[in-house]
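# predicted model, plus sequence, below.
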Amino acid sequence: MPSRLYPEDQKRVEEYLNSPLHQVERKPFRVWVLLAVILASVIGLGLLSRALASLVLG
């Protein structure tokens, strides 16, 4: 897809994005950690809702 910017504006954007400030090293994405966090959240909220229900309903 061609750029809709003027060439000099596109050059300034590329210089800005290629500056050292924007070259951040990131850790690789770990699917299993995300799945574990979601699973722990669902289980934790489920247990909390059961505890609250037992307190309210007696």
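Great, that's in hand. For clarity, every value in this text was computed on a predicted model and none was experimentally measured.
# okay, CA-based contacts and neighbour counts for the rest of this
Noted.
# how about stretch 44-58: buried residues?
Buried residues in stretch 44-58, defined by neighbour count with 16 or more other Cα atoms under 10 Å: none.
# and the comparison structure, right after this:
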Amino acid sequence: MKVAEGLRSDKATFLPNKDGSFKVEVDMGRPIGPKGERWIRILANDEGKACNAFPCNP
């Protein structure tokens, strides 16, 4: 749920990796993680499929 919201956000920053995959970092604007993290980091493969996502702080 939060992954889809993050990917649609205007605040999403897409950062390429050297292997063709990329990560997306988004400030969700509210606490989303168990320790109050406000950002979500989404890791996607070179086809754009989300492989992993987790809350973080920048």
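That came in fine, so what should we check first? Remember, it's a predicted structure, so these values are computed and weren't measured experimentally.
# need the TM-score between these chains.
With the length set by TM-score structural alignment, normalised by the length of the first structure, the two chains reach a TM-score of 0.18; 20 aligned residues with a Cα RMSD of 3.8 Å.
# thinking G6 of the second structure is in contact with W39, fair?
No: the criterion here is Cα atoms under 8 Å, and G6 of the second structure misses it with W39 at 9.0 Å.
# all helices for the first structure, in order.
Here the first structure has its helices, by DSSP state H, at 7-17, 31-57.
# show me what the longest one is packed up against.
For helix 31-57 of the first structure, not one helix or strand is in contact under the criterion 3 or more Cα pairs under 8 Å, 6 or more residues apart in numbering; DSSP states H and E.
# number of residues surrounding S41 of the first structure?
12 (other Cα atoms under 10 Å).
# and it, how close does it get to Y16 of the first structure?
39 Å (Cα to Cα, to the nearest Å).
# cool, and V37 of the first structure?
V37 of the first structure is 36 Å from Y16 of the first structure, by Cα to Cα.
# cool, V31 of the first structure as well?
Applying Cα to Cα to V31 of the first structure and Y16 of the first structure gives a distance of 31 Å.
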